[in-house]
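J.: Okay, structure incoming, though there's no sequence with it:
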């Protein structure tokens, strides 16, 4: 059953809803597996082999290998689960978020301290100002 999703009208935003949850279920389960030290070690030893143990799409696996978190999100990843990949790589959430915006960690931090991004251009396309 198709639901009305007016939130899909937000430019540059992927909303993690029930449909995205279904699409990314195995990707997110893989991420959660990284909470165990033994799994992190197995993943770091041979990323491709570890990913192949999960019934994820090839596109999802490649996004993980490329550390393309924006692509992972489009493919059903939830940022709170994806943070486990960053932690496995020794990266902070702030470093990950900066990489997702094309900013350095310092630029991202400064933007957030200054109040974040402007809402201009980040509203519903159909929204009247």
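T.: Perfect, I can see it now. Because the structure is predicted, anything quoted here is derived from the model rather than measured. Residues are numbered from 1 along each chain as shown.

J.: Could you use CA atoms for every contact and neighbour count after this?
T.: Fine.

J.: List the residues that contact the closest residue to residue 74 other than its chain neighbours.
T.: Leaving aside its sequence neighbours, residue 74 sits nearest to residue 14 (C-alpha to C-alpha, 6 or more residues apart in numbering; 6.3 Å). By C-alpha atoms under 8 Å, 6 or more residues apart in numbering, the contact set of residue 14 is 8, 73, 74.

J.: Got another one to weigh against that:
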């Protein structure tokens, strides 16, 4: 009997697994650095230099430039680390959720409230 189970993909969803973790290591490490205010300031002052310091690849760099959460996730980003990146621009998890679902933030908030029943 196999101890592994086949996971069924959810259409439009990138599963954050070991492969994605390896793929996004540099991106997530950079985003984790944003826990420190000095690092957030350094990123804003020299975005290209800061990304180069962490070794982001072209796909990750493009996703950073676009400020697009779905691209960042596809590039190996983990939502928890990406929240640190989004915070630099005054965005919160509801902004990220709205981007992921294609809704405005207000529509996303209403959807969350409606789901509470």
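T.: Structure's in. What do you need? Please read these numbers as outputs of a predicted model, since none were measured by experiment.

J.: which of the contacts of residue 14 of structure 1 map to contacts in structure 2?
T.: Contacts conserved in structure 2 for the contacts of residue 14 of structure 1, using both residues aligned by TM-score structural alignment, their matches' C-alpha atoms under 8 Å: 73, 74.

J.: Turn the contacts of residue 14 of structure 1 into TSV, columns for neighbour count, secondary structure and distance to residue 41 of structure 1.
T.: Putting the contacts of residue 14 of structure 1 into TSV (neighbours: other C-alpha atoms under 10 Å; DSSP: H, G, I helix; E, B strand; the rest coil; distance: C-alpha to C-alpha, whole Å) gives the following:
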residue	neighbour count	secondary structure	distance to residue 41 of structure 1
8	13	helix	38
73	21	helix	24
74	18	helix	27
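
J.: okay, the contacts of residue 14 of structure 1 in CSV with distance to residue 31 of structure 1 next?
T.: Listed next are these as CSV, based on distance: C-alpha to C-alpha, whole Å:
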residue, distance to residue 31 of structure 1
8, 25
73, 12
74, 15
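
J.: so which of the contacts of residue 14 of structure 1 comes closest to residue 110 of structure 1?
T.: Nearest to residue 110 of structure 1, judged by C-alpha to C-alpha, of the contacts of residue 14 of structure 1 is residue 73 at 24.0 Å.

J.: Give me the three-state assignment for the residue nearest to residue 74 of structure 1.
T.: Under DSSP: H, G, I helix; E, B strand; the rest coil, residue 14 of structure 1 falls in the coil class.

J.: sorry, back to before: looking at the contacts of residue 14 of structure 1, which is nearest residue 36 of structure 1?
T.: Nearest to residue 36 of structure 1 among these, counting by C-alpha to C-alpha, is residue 73 at 22.4 Å.
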